[in-house]
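J.: Need the 3D shape of this:
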Amino acid sequence: MVYSVNSSNSDKTVADNYLDKRDKKNNSSAPSSYKNVDKLAQQANRQANRRQQKQQLENSDPGKAPGKQIKSASISAENNVARLLVEQAMRQPESPAMILPGQAPIKFGHLLAHAAMWQKELLLSYKPGDRIVLLVLPGIELYSLLLAILASGMSVVFIDPSMGKLKMLRAIKRSKAKAIISYQRLLKYKIFVPDLWMIDCISIDQSPWSKLTPADDKQQPAIVPVAREFSALISWTSGTTGNPKGAIRQHLHLQAQHMALHNHWHEHPGEVVLSGMPVMALHFMVCGCCTLPPDIDLSNPQADAEKVVRQIREHRVRRIISFPALLERLAKTLEAQNTVIPGVAYIGIGGSPVSQKLCMRLEKVFPLARVEVVYGSTEAEPIAFVTASDWLSEFPSQGYLVGRPVSETLLAIVPTETQLKSGEQVLQASLGTNQLGEILVCGRHVLNGYLNDVKATAENKLFCDNGFCWHKTGDTGYLDARGRLWLTGREKQRVFSDGRMVDVYPIESEAENLPGIARAILVQQSARKYPLMVLESENKNIPQASISLLEQLLIRTGFADARVLVHPSIPMDSRHHSKVDRKAILQWSKTHPKR
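T.: Coordinates of the predicted model:
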């Protein structure tokens, strides 16, 4: 069945061969505010039989072993996360949904009309449960296509371009996508890639789709009923090492994530938010906010944030949600101008460890803003928050303070050596106050698996009998006496010293607070090699006094044999330009002498 969100009638049609007696009973309670509106959507829905539903459920719940798939699924338009955005947009069709650099604001009504236009084209060839890869830049095309695909009961596949061509192709193949939507400059190479020959490649700039225009701004996409466990978004990332993993966000995860963020941030319709994260932009639009992508190329180390500063002033931005890389550029630009921006009320920093120096700089150039560190990951967002003022009050630090876990997250610290077999064992093995171990999280917004990747799911998930799962973050840390979470490192980035494995964040964070040191990274080739402390200076030269204090720190922490190197510009990840590429540092260190 397909329902529209603006109807007061209760007209309902049961799809042929789609629901058995169990599901008919569940669907009998479908909300009366929905009715069938689109013949193409109805036709696609009738084609969705029991076999397709089973396939969707199995793909949506990869963490469970064969035979343990969801036993019952209630199919309803209420479960479709796209409904939240459509309803919000219909309440404020004339309000701006986003503002692209150099363009007029895009209204919510215009976004809906574009989504309805794309949906009609999609339903001519694809059905609920199909996966569609989106390789489109942030803008009206990206977000209207995202809304159209979700509303149609299909799954959106995002692939991180920074993982490289081979890994991207591997991710596309493993996604078993029915189509790729992108630009002709990328899709024209399909003929040379056999893995793409059986996948529809749709160009939005040089194909019949590029000539489509909405009939009017009063249209909206129909909402296809889904089970809340159906896949909504599949995000392929690989970090700096390893094979790509497709993290599955089900409709229930996106709705739970939205509520967890909104319960903390309390956004108001009409607020302008600067953010370049597609999933976060979706959340803010559901809240009725206007999203503003930052006008900057973070891959260019020389690019300043002058254009972003103008965006913030011109559009009266109230909130900024971003990675440290952008906020560092913003702080540097405003410091060089010897000016401040008092109009910003909130800044959220996430994506990598956040130094006290950055928090201090942001509080100076945004004097009226509440600055917070947001701790989370692709698999669990959010986990915890901490204000910059709380973080700055801790000196010397014992790692990176990320604050108290949000109420929607159940968090446990377990010994890193413990081999747990099920989710029920997590709380039994959890450690007490100030005891260091691996961080595990559980909650409705915590993702429960990776697409077609039993190994990755088994390595990172512990399932409970009640259907929830614990996610192993790979981060190490502890809870202090005030219930606040401290990060002390990554389990796979520990270094060896005096017969023990040591977390690096407490040493790195203390070193970064020394004058003249922008970054400090402690790495090691292997347990048989001496550790390396790699520094990046703030102004080309590091004061000798800071070097002396650093040497004392290394001696005090058991790393008297560490070699100190100065890197001209410590390499960062190509995705967010905020996480240190430790593998690249080790490679670089082989050809450079110690200080």
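J.: When you work out contacts or count neighbours from here on, use the C-alpha atoms and nothing else.
T.: OK.
J.: Now Tyr478: closest residue in space that isn't a chain neighbour?
T.: The shortest distance from Tyr478 to any non-neighbouring residue, by Cα to Cα, 6 or more residues apart in numbering, is to Leu436 (4.8 Å).
J.: Now the second one, please; I'll put the structures next to each other:
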Amino acid sequence: MSECIATIQHSESATGKRCNVSDHITEQARMRPDATAIIEQATGQRITFGELERTINALAAGLTQYGISNGTRAVLAVRPGIEFVALVLALFRAAAVPIVVDPGMGRKNMLACIGEAKPEALIGISAAHALSQVFRKPFASVTKRVTVGRRWFWGGKTYSQLASIDASSFKAPQTRANDLAAILFTSGATGVPKGVEYEHGMFDGQVLAIRDYFGIQPGEIDVPCFALFALFTVGMGCTIVLPDMDFSKPGKCDPAKIVAAIEQHKASLTFGSPAVWARVAPWLQAQGRMFPESLRRILIAGASVPLKTHEALAELLPNGRVFTPYGATESLPVACIDGRTLLEKFATRMKSGEGTCVGKPLPGVDVKIVRSPKSEVRSQRLEDFVPLPVGEIGEIIVSSATTTRSYFNRPEQTAASKLTATSDSGLRTPDPYHRMGDVGYFDAEGNLWFCGRANHVVHTPSGPLYPDQVEGVFNAMPHVLRSALIGYPVGAAEQTPAVVVDIAPVTGVPVTKVWAEVTAREKAVLELAARSPVTRGIARIIFDDDFPLDVRHNAKIDRIELARRHALPVGGKGGSA
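T.: Reported below is the predicted structural model:
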């Protein structure tokens, strides 16, 4: 399968060798048919690689017979589990295009995304089909239906029917590296949700990049707290243990159940958002327990990871390492750093307001820091974006084998986010640079520093303020759980900065002294903020314990919504609140 990533890197035509990420399961089934591929912690159900391969092949044959193949767009609305993994891989094998929409984004956004994708098929649980009968417009293009579970009046096929198909004579369509494989919608945490077009070679490149960088071997046990990550590691030959949790609400997971899955199955690897580990780490500390010796890697992604979380996990994971990959739906992985290196070499700089170090770019990933043209100049030419020297903050752009090329049915957004370069021969190169929408810089050692989302930068009369730099100072203060830089008026070219701070709840003191302790903590925050050159210009500090978060990882702070919530009335004065 290594040919796939080479095809993308060298921009060969789509007429090359077969490339399909489902073929990794075929290989694992050939080598280790009786090894367990998937375990559902909640139900106890499990399936071997041999059984999974047969199920994928039967489903792919059934889907093809039913007319779901060769580019058919199919909305997938199935809860994470054995059926979810088998269906995604079967759709890949049938050369159909699964459309993955995050249910946590809310019904309105979810229906809008489905309508935009114009699906020809709906594959989902009974509730999803029932929803399509109530809200008919987004599903108007659907002509094929597959029900996972009980089928009612809407017709179509069932999962069980397709899974029982005799696939002995089935021959999978020949997919190439550049063929469209899936449409994955962004969460919309910092804008409108967009459908990202993934090619088969990009998925294969991600499997290979993650496997090789982290040294993941067949036979390892993975507890993924993010469902899509399971598709990568099962392809590497890992046994995936799907924990008993609501994958659409990681910030509400039961830490005891996450730890139970890791301990019972002697997991060596686990992946989750910062929201998961912000619950698991304190729970383990309160129990006086550690992670089991089997656990060697914790991968955390989705938002910047607080240093306090890194510090807690370092104590709880003496035999392993914490990794924080940086990337986005449109390009991942981009860079990575491990927690111990972060704490030993960069924590002091982060606490003093230099931003968040996300490590060095992965092999084969080209990251540039550039100054974009003036806002009135619309350009897709890389040459119009000026490279910036070491230490200077600018826009982060990325090109790699796993960088996507376009958004589905959104030519304007594609044009605004993709840059192409001119080769030495004067021809336009087909591999784009993606504008991450983030700002940052490189230090002298080649480490990439993340300073925040570009649309969260607060532009003041004395210069720009960057979220991860300002918040790094506040988050290092005693009793501060989290903070968020905001600017008002929202959307103005020039803004007044403010910081919203979440103070730890007061415990262990008499009720009569709680308010005095809260007041003392808030006063300490104000005094410490006034001492730092990064934060002393903050005009207003607000105390709030309810931050709006993204729907996918429950970890990205919606700073614009927070700013609207705390907006001053016209003519209002700044100051501490």
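J.: what's the TM-score here?
T.: TM-score for the superposed chains, counting by TM-score structural alignment, normalised by the length of the second structure: 0.85, backed by 526 aligned residues with a Cα RMSD of 2.8 Å.
J.: Report the contact partners of the residue nearest to Tyr478 of the first structure.
T.: Ile413, Val414, Pro415, Thr476, Gly477, Tyr478 (Cα atoms under 8 Å, 6 or more residues apart in numbering).
J.: Of the residues you listed, which are still contacts in the second structure?
T.: Counting by both residues aligned by TM-score structural alignment, their matches' Cα atoms under 8 Å, those that remain in contact in the second structure are Ile413, Thr476, Gly477, Tyr478.
J.: distance of the aligned residue in the second structure for the residue nearest to Tyr478 of the first structure from Val276 of the second structure?
T.: Aligned counterpart of Leu436 of the first structure in the second structure: Ile393 (TM-score structural alignment). Ile393 of the second structure sits 31 Å away from Val276 of the second structure, going by Cα to Cα, to the nearest Å.
J.: residue ranges of the helices in the stretch 51-200 of the first structure, please?
T.: Here the stretch 51-200 of the first structure has its helices, by DSSP state H, counting those that start in this stretch, at 82-91, 108-125, 140-151, 165-175, 184-187.
J.: what's the most buried one of those helices?
T.: Of these, the one with the most neighbours on average (mean count of other Cα atoms under 10 Å) is helix 140-151, at a mean of 25.
J.: so that one aligns onto which residues of the second structure?
T.: Taking TM-score structural alignment, helix 140-151 of the first structure hits residues 82-93 over in the second structure.
J.: And the matching stretch, how far out from the chain middle?
T.: Mean-position distance between stretch 82-93 of the second structure and its chain equals 20 Å (Cα atoms, centre = their mean, to the nearest Å).
J.: what does stretch 214-228 of the second structure give?
T.: 16 Å.
J.: next one: stretch 392-403 of the second structure
T.: With Cα atoms, centre = their mean, you get 16 Å for stretch 392-403 of the second structure.
J.: Same check on stretch 145-154 of the second structure?
T.: 30 Å.
J.: List the contacts of that stretch.
T.: 78, 121-126, 129, 155-160.
J.: again, only this time at 10 Å
T.: With contacts defined as Cα atoms under 10 Å, 6 or more residues apart in numbering, stretch 145-154 of the second structure is touched by 63, 66, 68, 74-79, 83-84, 120-130, 132-133, 155-162.
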